[in-house]
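A.B. asks: Compute the structure for the input listed below.
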Amino acid sequence: MTCGGRRGQLAAALTIGLCTIGSALRPLSLAAQQTRVEQVRPPVSSQGRLPVTGCSGQPKSDIVVISQPPFTDRLPRDLDWVRRAVRATHANTRDDVVRQFLFLKVGEPCNQIKRAESERILRAQPYLVDARIRVYDDENGGVRLEVETRDDFSLMVEPMLRGSSPQFRGLRLGESNLAGFAKQAVVEWRNGMAYNDVLGVQFTDFQFLGQRDELRLEARREPFGQRLNLEAVRPFYTDLQRFAWVASVGGRREPHQFLRGDIETNAVNVRRAFSNVGGLARVGPVGRLRLIGASITREEERVDSLPFLLTPLGVRPDTLGEAALLFRRQNVLRANLLLGVRAIRFVRVQGFDALTGTQDIRVGAQAGVSLGQSIVVGPAVDRDRFLSTNVYLGWGGEKWFAGAQGITEARYDLTRRQWDNVIGSGRAAWYFRPAVRQTTVLQAEWATGRRMRAPFQLSLADREGGLLGHRQSREPGARRLVLRGEQRLVVPTRLNVADVGLAGFVEAGRLWTESSVPYTVDTPWRGVVGVSLLAAVPPRSRRLWRVDFAVPVSKDPRARFEVRLTGIDRSRTFWRDTRDVERSRERTAPTSLFNWP
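C.D. replies: You can find the predicted model right below:
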């Protein structure tokens, strides 16, 4: 229609009227269409549209969660099938899961400490690559918070391969973020050869009953026994929370094997049951606080005195005529006092324990103590006292960081009036990152057992605490010290499928003997040098995949060139006990409370 054409006075008046009405209705129509679009449009990032402001007491008008899948960056056309395949099998972390970890609520004043702690706790979740909480001006006197998370690759497929026949020994299959609900489920099978096949299931709920609690379940049939563990815990995530608690029950029956040098390995059967319930409360200000609590623990352990042989063809009696291995039977109920002090701040760093991923390191000091007194009730007849300590120190920043942690426990026998079962382990490390793509790591790891009355033995063959290239080592010890050095280099790539890198490393270790640990010897220093291929999938993932090529340089006759594939996320905790140490510890020390993150 043309407004202003000459068609007579009546036609002109009618035309002008219609044009006027149309002009008046057009803005209303556009506004209505825009409203309908905004109602169905999903939340989008404000970055680039609104100015970023500080979080300093403004009222929060809205909190938007933006959950990103793996491989958010653009991939080359030839590799775009990777993005499609991953997203077809992946479920994004749900918004309500992310919101449960927030200490922020709409309408409350924006608090910088709560914002930073919420972001850090999200970043520490194993199914997330990274998390950011950004603050934007809502142009109405308040702020709008955007919580952006990016998921890690959640499907777990880990074949177990060996160089000898049969090469395919087992498979570990699972999902680390089941349907986006922050639940991990894993099943495992491994060929038991002459014994039972290993069948295992693990389940972890990182938001048990919709809270910031964790439920952990492990059931496993071993080649010669079984294991069952159930634990519910509210870890001490942050100084902002008031309480932490733990409840656990479990047991196992399995052989404890002993290396004997060139003589065939023997074993004794161990039966163990435990239970634990306790909690902590915070006393003091955020950043410099004290923890106090209590727990009730139950420990029962029985060890057979007659050793036997676990041969490739099955179980055989040990006919070497050696004396029986004598271990103390334990049956104790304890009341424990839990104490802790904490003066910690967190620094966000990149490329320390991960290849390029981010993590939050603890700077400051933290100490936890457990003091236990036995209670003679019913079958619990042992009379003892128990002491456990967990000490952490850390200092540094984004360019370099030095830290140390040690965990020690001991039992005082009131009948014999002496300390026994003294177990200690720990780690000291120095990280140096002079450039974005370079990282140097120097570390020392130690473990010791003294006056042992329970099965215990260390070796350089242990997969976690020993040396590469020494898987066939037969030398046992009671104390172990391993020194490691590594130089990592990130290799630039534009594929956006993975971060890749190279590393050169050296390792050295030795063992010492102790009369209470069977068959142990003093060894000279053993060494190994090698190179590694490194990868993080997807980019910036904190799980570091590595293929190590290790060449022994010591005179151990059983040391061999080794190629080892591993994929581990070490960014959540500074130190975790190796399995050969952890299996001999008592379950009374509340490491679940003192060791997070």
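
A.B. asks: only C-alpha atoms for contact and neighbour calcs from this point on.
C.D. replies: OK.

A.B. asks: Quick check: nearest residue in space to His90, chain neighbours excluded?
C.D. replies: Nearest residue to His90, sequence neighbours excluded (CA to CA, 6 or more residues apart in numbering): Ser154, at 7.0 Å.

A.B. asks: That neighbour against Gly180, yeah?
C.D. replies: No. In this structure Ser154 lies outside contact range of Gly180 using CA atoms under 8 Å: 9.4 Å.

A.B. asks: more neighbours, those two?
C.D. replies: Under the criterion of other CA atoms under 10 Å, the comparison of Ser154 against Gly180 puts Ser154 first, with 23 against 20.

A.B. asks: Run through the residues that contact the residue nearest to His90.
C.D. replies: Shown here is Ser154, whose contacts under the criterion CA atoms under 8 Å, 6 or more residues apart in numbering are 90, 127, 175-177.

A.B. asks: And Arg427, by the same measure?
C.D. replies: 404-406, 443-446, 575.

A.B. asks: With Gln418 instead?
C.D. replies: Gln418 sits in contact with Tyr412, where contact means CA under 8 Å, 6+ apart.

A.B. asks: And this one, please, so the two structures can be compared:
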Amino acid sequence: MKTVNASCKQVAVLFLLIFVISGSNFRATANDDNDDPGGVIIDSVIVQNGDIFDMELSENRNWIFSLANKLHINTRKHVIRRELLLDKGDIFSRKLADESERNLRSLPYLWDARIEMIRSADGRNIMSVTTSDRWTLAGGPTFSRSSGQTIYQFGFEEMNLIGNGQRVSFDYYLREFEENYIRASFYERRLFGSRFGLSSSYNGNPEIGSISFGLAKPLFSLNSKFGYSISYTDINRTDKYYSSGYEFARNGYKGRLLGLSAVYRFGTYQNKVSIGFAYNYKDIKISKRLIDPDYSFDFPADSIYSDYLFSINAGNFEYIKARRIDRISRLEDISLGTEAGFSSGFTIDAMTNRRLYRTMSFSCGYSDKFGPNLIFLRFYRAFWYDGGTDYRKMTNFSIRYYNRTISWLTPTVIMLYLEDWRRDGREALYLGENGGLRGYPRYSTEGEKLLRINIENRLFTGIKMLSAEFGITQFFDLGQTWSGGERFEMKENLWSIGVGIRIGTERVSNAEMIRIDLAYAGKIRNWEISFGVGQYL
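C.D. replies: This next block holds a predicted model:
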């Protein structure tokens, strides 16, 4: 218990320090929600829900783009209007207009959004809202390749069902070496036009296996004060355990999870404090225990328990617009600022009403823009303990750095350090193709500690073919896992180097980009090609 108490003191000191730093920027203003108290009153709101392609631009005068516009159902005006934080009769606020633009751009079916005030010929003040759509229907056969395995996918996804903003998907996955499975989902962001969101999903992947339903009222704007959610998940999956890439044990995992959460937030427009509560009920059954006789392993036991968690978070932030950070051409809204959070809770055995353990966590973050440089720092520390017994301790520290000195090149550095100490001795941190090291098999190494560095030079060529834009990535991946009693040794690092192609399909696909990487894994002297969507990290 001494280690936990000492860590608690360190966490408390760090939390207070970050809270003070955050609080130093909490500057309330006389008109925090309206940055233009002498501004004009909005007489009317006009929504112009544009097509995918603007045919007035010479570069878009193509029969393919014209056909895409005709086949696509535009986002309906009422779907756009319900996201606006300003309406007829309000005093126009540039802050709220900018936030409305960000909210609209965050929707997966919109490409861009612009809000401006114009004066009509008869002197009326009109708030003009202009949006452009993305192609939202994806389907047919696709494939990806990772860790030496090719996965074929057949299905469809519509992110904007008949223009109403609903998402529906169905996919069948055919895997080269593992079991095939089905995945389906439905999401309604505004149930019956309300602020409630409804989600449901089915995932037949044996390693994930779940059916879930959720209803939530989120914090839909920076002025929102209260949010809450309820969710239910039925799990039926297979947990696998690896040693140096070899699966030595597995077990069936069936469970029911019920989750309730609520958050209250207050503060000025750009400086917030939030207080939250979460409750989770879990009923877990373990079955089909299989193990290689050459290994020893303590399988998890059946359990029924309830989690109670209380949290407080504080932060200040601002938003900037940028391009060519994690996307190829689409505008990115990036949040910068300082934040800190603290949570504490406990877990109760539902059968005996006995407390199993306590939990405590601390997190802080800092992000800023220095000239052409963007940097993001995140730290998280968590404890599971009871009395004088420590059950688990976890640390997560990450750094992300981007440099935009040259418009066509974005050097990127991502560093991650993890610790996951468990009383049962299980080592659950892995490196491999699925853990940040391209060219290596999945679960290549495991340990209690992990250090990984990824360096990418993202080159934007400016080459376009129809609506697709092409980029090139040069990368270097380096990482190591080790046990708690071992020392970090440079010679034990796994590394890979390679090049990749990035194809920006953001406007005409539900994927931000298509990724093709060719990696050479130096430690095992292996070449590997991998395919996927989105940035690798």
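
A.B. asks: related to what we said a few turns ago, how do the contacts of Arg427 of the first structure look in the second structure, which are kept?
C.D. replies: Retained in the second structure by both residues aligned by TM-score structural alignment, their matches' CA atoms under 8 Å are the following of the contacts of Arg427 of the first structure: 404-406, 443-446.

A.B. asks: Put together TSV for the residues you listed, with neighbour count, secondary structure and distance to Gly368 of the first structure on each row.
C.D. replies: Shown next, in TSV, are these (neighbours: other CA atoms under 10 Å; DSSP: H, G, I helix; E, B strand; the rest coil; distance: CA to CA, whole Å):
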residue	neighbour count	secondary structure	distance to Gly368 of the first structure
Ala404	20	strand	14
Gln405	21	strand	11
Gly406	20	strand	11
Gln443	18	strand	23
Ala444	18	strand	22
Glu445	21	strand	20
Trp446	17	strand	20
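
A.B. asks: what's the farthest-apart pair in the residues you listed?
C.D. replies: Spatial extent of those (CA to CA) is set by the pair Gly406 and Gln443 at 13.5 Å.

A.B. asks: all helices for the second structure, in order.
C.D. replies: Ranges of helices within the second structure are 2-23, 63-71, 77-81, 94-105, based on DSSP state H.

A.B. asks: Identify the residues contacting the longest one?
C.D. replies: Contacts made with helix 2-23 of the second structure from outside it, assessed by CA under 8 Å, 6+ apart, are listed as 314-316, 338-342, 362-364, 383, 385, 388, 390.

A.B. asks: ditto for the second one
C.D. replies: Applying CA under 8 Å, 6+ apart, the set of residues contacting helix 63-71 of the second structure from outside is 51-53, 55, 135.

A.B. asks: Dump these into a markdown table; add distance to Met513 of the second structure and neighbour count as well.
C.D. replies: As requested, the contacts of helix 63-71 of the second structure are exported to a markdown table (distance: CA to CA, whole Å; neighbours: other CA atoms under 10 Å):
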| residue | distance to Met513 of the second structure | neighbour count |
| --- | --- | --- |
| Asp51 | 21 | 23 |
| Ile52 | 17 | 26 |
| Phe53 | 18 | 22 |
| Met55 | 24 | 14 |
| Trp135 | 14 | 27 |
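
A.B. asks: And the residues you listed, which two are furthest apart?
C.D. replies: Met55 and Trp135 (15.2 Å).

A.B. asks: any idea what Arg385 of the first structure aligns with in the second structure?
C.D. replies: In the second structure, the residue matched to Arg385 of the first structure (TM-score structural alignment) is Arg358.

A.B. asks: ok, now which ones touch Glu158 of the first structure?
C.D. replies: Per CA under 8 Å, 6+ apart, neighbours of Glu158 of the first structure: 171-173.

A.B. asks: quick revisit: indicate which one of the helices of the second structure is closest to Arg256 of the second structure.
C.D. replies: helix 2-23 (31.2 Å).

A.B. asks: Spit out the contact partners of the alignment partner in the first structure of Tyr308 of the second structure.
C.D. replies: With TM-score structural alignment as the criterion, the equivalent of Tyr308 of the second structure in the first structure is Ala335. Listed by CA under 8 Å, 6+ apart, the contact set of Ala335 of the first structure reads 294-297, 372-375.
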